[in-house]
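Chemist: sequence first, then the predicted structure, then my questions.
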Amino acid sequence: MPPREGPARFLGGDVQQKVHELSVATQGKGLFDITPAVTRWVSAQGLTTGLLTLFCRHTSASLLIQENADPDVRTDILAYFERLAPEDPRRYVHSIEGPDDMPAHLRVALTQVQLSIPLMGGRLALGTWQGIYLFEHRCHSQNRRIALHLLGD
């Protein structure tokens, strides 16, 4: 039997793929809520079921799904990572990009650069108190790029 032409079948519908690059301007270290921008883009794609993959295209910033209700959570996360990977040039060999670069690489190694979130009923399946954050690990402002890939029907 010859291969079927046209879109592949996926959960009873035709598979569609959508891609986008989200640009996020940071103001130095912090957790930047990208949930509104991501959900706007996903909603505009018109899919109801699928999987969204987010990929941070950097080695000194990462992605987190974290509580979005109490800002003290973000404060505590930042303080914890400051203790875990401090900016102390005596601790690291790599220093060519400044004293905040090697700690940033360590923080990325302990977090993640990719997230996968199911799409159910046309909405991301985030919990009540969950938000999507770009976790900036460098001290100075950066322009970060997040690749979004949505697969579904």
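Modeler: Noted; the coordinates are in hand. Numbering: from 1, shown residues only.
Chemist: could you use CA atoms for every contact and neighbour count after this?
Modeler: Noted.
Chemist: closest to the centroid, which residue in this protein?
Modeler: Residue closest to the mean C-alpha point of the chain, counted by CA atoms, centre = their mean, is residue 63 at 3.5 Å.
Chemist: report all helices and strands that the longest helix along the chain contacts.
Modeler: If you go by DSSP state H, the chain has its longest helix at helix 71-84. Under the contact criterion of 3 or more CA pairs under 8 Å, 6 or more residues apart in numbering; DSSP states H and E, helix 71-84 touches strand 30-33.
Chemist: immediately after the strand it packs on, which helix or strand?
Modeler: helix 35-44 (DSSP states H and E).
Chemist: what sits up against the helix or strand just after that next one?
Modeler: Remark: after helix 35-44, the chain's next helix or strand is strand 50-56, criterion DSSP H and E. Contact with strand 50-56 is made by 62-63, 113-120, 144-153, as judged by CA atoms under 8 Å, 6 or more residues apart in numbering.
Chemist: let's bring in a second one:
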Amino acid sequence: MRQAIARMEVQTTGRGMVDITAPIDRWLASIKAVEGLLTLLLRHTSASLTIQENSDGNARADLMDAYDRLVPEGQTWRHSLEGPDDMPAHVKSALTGVHLSVPVVHGRVDLGTWQGLYVFEHRTAAHRRGVTLHYIGS
């Protein structure tokens, strides 16, 4: 049994989802991962991690629209110093989460056919988001 830890930065362009599946698989290959568990932690509170549809972008767009309906901007929030999109972003992040655990099989994340790993940016502006990767396995 062995472990490996790394941090990766993900550049977002504002609200939306950034597919991080390929860079994670490249990292797993670089450490010669075989079988194990990959834990991901997004080191932010106004974006989140999700496993989502990787084929039809409309599914991700619909999901973003649904989150905007659930937590719209324009409400009165006590935490508002960083702008009208900040507190809604925190709520969306709490709903989705900042942590994932994914099995690694044959050196790759073991996702379904139509699944990908995404950083889900909830803020309007572009951000650099840090993700900590922790692999444990063979």
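Modeler: Received the coordinates, thanks. Computed from a prediction, not measured in an experiment: that's the story for all the values here.
Chemist: map the residue nearest to the centre of structure 1 onto structure 2.
Modeler: Under the alignment (TM-score structural alignment), residue 63 of structure 1 maps onto residue 49 of structure 2.
Chemist: wait, doesn't its match sit right on residue 129?
Modeler: No: between residue 49 of structure 2 and residue 129 there is no contact under CA atoms under 8 Å: 10.8 Å.
Chemist: which element, helix or strand, includes the match of residue 63 of structure 1?
Modeler: strand 47-53.
Chemist: next, work out how far apart residue 34 of structure 2 and residue 40 of structure 2 are.
Modeler: Using CA to CA, to the nearest Å, residue 34 of structure 2 is found at 17 Å from residue 40 of structure 2.
Chemist: of these two, who's got more company?
Modeler: residue 40 (22 against 16; other CA atoms under 10 Å).
Chemist: how about that one, what's its match in structure 1?
Modeler: Aligned partner of residue 40 of structure 2 by TM-score structural alignment: residue 54.
Chemist: now do its match against residue 142 of structure 1, distance only.
Modeler: Taken as CA to CA, the span from residue 54 of structure 1 to residue 142 of structure 1 is 18 Å.
Chemist: could you do residue 38 of structure 1 as well?
Modeler: Residue 38 of structure 1 is 19 Å from residue 142 of structure 1, by CA to CA.
Chemist: mean per-residue distance, the longest helix of structure 1 to structure 2?
Modeler: After superposition onto structure 2, helix 71-84 of structure 1 sits on average 0.6 Å from its aligned residues (mean CA distance after the TM-score superposition for structure 1).
Chemist: quick one: buried residues of the next helix or strand after that helix?
Modeler: Using DSSP H and E, the helix or strand that follows helix 71-84 of structure 1 towards the C-terminus is helix 101-110. With burial defined by 16 or more other CA atoms under 10 Å, the residues of helix 101-110 of structure 1 counted as buried are 101, 102, 103, 104, 105, 106, 107, 108.
Chemist: where does helix 101-110 of structure 1 end up in structure 2?
Modeler: With TM-score structural alignment as the criterion, helix 101-110 of structure 1 aligns to 86-95.
Chemist: contact partners of that stretch?
Modeler: Here stretch 86-95 of structure 2 has contacts from 45-48, 67, 71-73, 77, 79-80, 122-123, using CA under 8 Å, 6+ apart.
Chemist: residue range for stretch 114-127 of structure 2 in structure 1?
Modeler: Stretch 114-127 of structure 2 maps onto residues 129-142 of structure 1, going by TM-score structural alignment.
Chemist: list the buried residues of the matching stretch.
Modeler: Residues of stretch 129-142 of structure 1 classed as buried: 131, 132, 133, 134, 135, 136, 137, 138, 139, 142 (neighbour count, 16+ other CA under 10 Å).
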